[in-house]
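Undergrad: Got a predicted structure here, sequence first:
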Amino acid sequence: LYRHLEMLENLVPNSNKPGARLWIDVIFFRVSAMLSYNQDMDLNVEQPIPSIGVTVPGQTHLKIGGTIDYAIVATESRKYESFIQTSQFQYVKRQNPNPLFITKAKQEGVTLRNHIPQAVARMFASAKYRVRKEIARGTVTNGHEWIFIILYINQGGIGGTYATSPTIKIQVSERYPFRVISPGPDIIAGTLFFVPS
């Protein structure tokens, strides 16, 4: 994990979204290696969310939808083949798997906290679409900084509350060749491992 992140830090600028995604990919690959022998992780990239209607008290009926940058499902190995063959939310909804973990990727230099409302709206939409999910989990990240979000959906599916973690940063040495400093990547991978499994 550290060697791969250090290679990226010394090779790839993280100033745009594709650069940030390389860091995110490495972390998710580490998480997939941490799963137990009878589990597999399905990592969907650019997962569309069908629009759902939401009633906002005192306002009109709103539509929420869009695209999730990453959607993760940890499932039993015997069910994995059917998940990997289709990334459609309709199938995921029918199977009602373990919690879906949603990530919204941003490039470095963007204030991540400003994007929490957008991430929460998409988490809400995916949880509502999938039915029977009262808790949605997700993160907003640029690869170097991660904010974890947990959304509690009210009974009846109207509204909810959410909480966020402090920003967890992957620290890097100041001079070239850059070195990734422990424990940031371990904390992030450990948190991601705990959530979808």
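TA: Sure thing, it's come through.
Undergrad: For the rest of this, base every contact and every neighbour count on C-alpha atoms.
TA: OK.
Undergrad: Helix, strand, or coil at the spatially most central residue of the chain?
TA: Centroid-nearest residue in the chain: T103, 2.3 Å away (criterion: C-alpha atoms, centre = their mean). Recorded secondary structure, T103: strand (DSSP: H, G, I helix; E, B strand; the rest coil).
Undergrad: pretty sure it contacts Q47?
TA: No. Assessed by C-alpha atoms under 8 Å, T103 is found out of contact with Q47, at 10.3 Å.
Undergrad: Quick check: neighbours shared by the two?
TA: Listed as contacting both T103 and Q47 by C-alpha atoms under 8 Å, 6 or more residues apart in numbering are I68, D69, Y70, A71.
Undergrad: would the first one count as being in a strand?
TA: This points to I68. Yes. Using three-state DSSP, the secondary structure at I68 is a strand.
Undergrad: Endpoints of stretch 152-172, how far apart?
TA: Stretch 152-172 has an end-to-end distance of 34 Å (C-alpha to C-alpha, to the nearest Å).
Undergrad: I'd like to check what contacts the top helix by length along the chain. Which residues are they?
TA: Across the chain, the longest stretch assigned as helix under DSSP state H is helix 17-34. With contacts defined as C-alpha under 8 Å, 6+ apart, helix 17-34 is touched by 1, 4-5, 8, 12-14, 40-41, 105-108, 141-144, 185, 188-190, 192-193.
Undergrad: Would you mind giving me the PyMOL syntax to select the buried ones in the residues you listed?
TA: Of these, the buried ones can be selected in PyMOL as follows, counting by 16 or more other C-alpha atoms under 10 Å:
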select buried, resi 5+8+14+40+41+105+106+107+108+141+142+143+144+185+188+189+192+193
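Undergrad: Just the ones in strands from the contacts of helix 17-34, please.
TA: D40, M41, A105, T141 (DSSP state E).
Undergrad: Tell me the secondary structure at G65.
TA: Quick answer, by three-state DSSP: G65 is strand.
Undergrad: Pasting the second one now:
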Amino acid sequence: MAKKRKISGLSGIELMQACTALKRLRSSLVEEEEEEEEETVDQVQDNLPDSLKDMISKLESRLSGPQTLNFSRVDAETLKRLNIVQQRGLIIKSGAEERSEKSKLIGKDELWSSTNMQLHLALLDKLVSKENEATCRAWIDTFFFRASAMVDPGKSMVLNMEQVIPATAISPTSMATISGFTDYAAVVTESRAAAVYRKVPRVETARLHETGFFVTEAKKGPLYDHVPQAVCQLYASGKQLEKDTIRGALTNGHEWMFIILSFNKDGNGASYKYSIPLEYRKTRTPNEETPEQSSPDVIACILLEWIQKSFQDLDTDDWFEEIAKSGSLAK
């Protein structure tokens, strides 16, 4: 038999819905009693509206107290309430293909060499369906594995899946919190610190050992629909890590959208930028390069650099640049 769910286990939205429904019920019962000419209900029924009033008061008390928001419930309106605003978009710089050529030699004798990455992606395209979010991870894993093979000697990458982000106050003056988990968290750091994080893959460990913390959310379908959730995960992670800037990505495995979030100096809210989604090309065509399509090597290189610079703002050596004021980030 299914257990009854306690009021204390309801989310803020569910509490609000329950409170609204009870108010409607009580109102309808009161109206019915007023319309009846004779008293036809017993004492329990007579007291029912008052009992509902007590329950409504309790629910309203809960709603007026500290609220907890889960990442899965975030939308564009949530970002407005959190004072998180979008800035100009990012576009990949020209010459990215040439820049990535050198990376092909890095880790060429490793399991996840550039050649093996290409072969693995080709196999996935033939073998694995793209119908749900779970299968997207086969492609996402491939890019992370290739990035790990390019890490400098003396350093290591650690990849944690379904990383828990503890309850985080949304602002210095608010008791409301936000929490949940993100699909991937990646760090690149000195090998000994990486070993510590591998054993204790918590946000607190990343903060203490300055490992970096690159948040990646995996979603099926159009990426733009999931930007608010990814941004909110970065917001909560950055607050937990006590950083001014944090980088991350939103991907379905075939398209990658890179996001950078910077906190307001007063700690109340933030601003973010995101790139035009980069879709990897299945075949390499000489001299072919567009803002929307890149070789798998380019995406793997960007992924590695952004993991290593996860707490830094954009600089002149970055793979991306801001779109000019006259431009727009078209969907």
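TA: Good, I have the coordinates. It should be emphasised that the depicted structure is a prediction, and the values quoted were computed from it without experimental measurement.
Undergrad: Could you tell me how many residues sit around the counterpart of V298 of the second structure in the first structure?
TA: Using TM-score structural alignment as the criterion, V298 of the second structure maps onto I187 of the first structure. For I187 of the first structure, the neighbour count with other C-alpha atoms under 10 Å is 14.
Undergrad: list the contacts for I187 of the first structure?
TA: Applying C-alpha under 8 Å, 6+ apart, no residues contact I187 of the first structure.
Undergrad: Report the separation between it and S15 of the first structure.
TA: For I187 of the first structure relative to S15 of the first structure (C-alpha to C-alpha), the value is 23 Å.
Undergrad: What's the biggest helix in the second structure, counting residues?
TA: helix 12-35.
Undergrad: For it, grab the matching residue range in the first structure.
TA: Against the first structure, helix 12-35 of the second structure falls on no residues (TM-score structural alignment).
Undergrad: Please apply the same query to stretch 138-154 of the second structure.
TA: Under the criterion TM-score structural alignment, stretch 138-154 of the second structure matches residues 22-38.
Undergrad: With stretch 184-204 of the second structure instead?
TA: Against the first structure, stretch 184-204 of the second structure falls on residues 70-90 (TM-score structural alignment).
Undergrad: how far is that stretch from where the chain is centred?
TA: 15 Å (C-alpha atoms, centre = their mean, to the nearest Å).
Undergrad: Just the element for the residue nearest to V30 of the second structure when sequence neighbours are not counted, please.
TA: Among residues not flanking V30 of the second structure along the chain, P49 sits closest, at 6.8 Å (C-alpha to C-alpha, 6 or more residues apart in numbering). Assigned by DSSP states H and E, P49 of the second structure belongs to helix 43-64.
Undergrad: What ranges does the first structure have for its helices?
TA: Counting by DSSP H, the helices of the first structure are 2-11, 17-34, 77-85, 89-95, 116-130, 184-194.
Undergrad: What's the average distance for the third one when superposed on the second structure?
TA: What that stands for is helix 77-85 of the first structure. In the superposition with the second structure, the average deviation recorded for helix 77-85 of the first structure is 1.6 Å (mean C-alpha distance after the TM-score superposition for the first structure).
Undergrad: Contacts for that helix next, please.
TA: N38, Q39, D40, M41, D42, Y91, V92.
Undergrad: at 10 Å instead, please
TA: 36-44, 73-75, 91-92, 95, 97 (C-alpha atoms under 10 Å, 6 or more residues apart in numbering).
Undergrad: what do you get for the first one?
TA: Contacts of helix 2-11 of the first structure with the rest of the structure, by C-alpha under 10 Å, 6+ apart, involve 12, 14, 19-20, 22-24, 26-27, 143-144, 170, 172, 176-182, 185-186.
Undergrad: When you filter these down to buried only, what's left?
TA: 14, 19-20, 22-24, 26-27, 143-144, 170, 172, 178-180, 185-186.
Undergrad: quick one: which of the ones in strands among the contacts of helix 17-34 of the first structure is nearest A125 of the first structure?
TA: A105 (17.4 Å; C-alpha to C-alpha).
Undergrad: Which residue in the second structure aligns with the closest one?
TA: So A105 of the first structure corresponds to A218, using TM-score structural alignment.
Undergrad: And V54 of the first structure, by the same measure?
TA: Per TM-score structural alignment, V54 of the first structure is aligned with I170.
Undergrad: That match: what's its closest spatial neighbour, skipping adjacent residues?
TA: T177 (5.5 Å).
Undergrad: Check N14 of the first structure too.
TA: A20 (5.3 Å).
Undergrad: how big is the offset of stretch 229-240 of the second structure relative to the first structure?
TA: Stretch 229-240 of the second structure sits 0.6 Å off on average (mean C-alpha distance after the TM-score superposition for the first structure).
Undergrad: In the first structure, which residue range corresponds to that stretch?
TA: Against the first structure, stretch 229-240 of the second structure falls on residues 118-129 (TM-score structural alignment).
Undergrad: That stretch: how far from the chain's middle?
TA: 12 Å.
Undergrad: cool, stretch 90-106 of the first structure as well?
TA: 9 Å.
Undergrad: same check, this time on stretch 38-51 of the first structure
TA: Going by C-alpha atoms, centre = their mean, where stretch 38-51 of the first structure is centred and where its chain is centred differ by 10 Å.
Undergrad: List the buried residues in it.
TA: For stretch 38-51 of the first structure, burial by neighbour count (16+ other C-alpha under 10 Å) applies to Q39, D40, M41, D42, L43, N44, Q47, P48, I49.
Undergrad: How about stretch 128-146 of the first structure?
TA: 128-130, 133-146.
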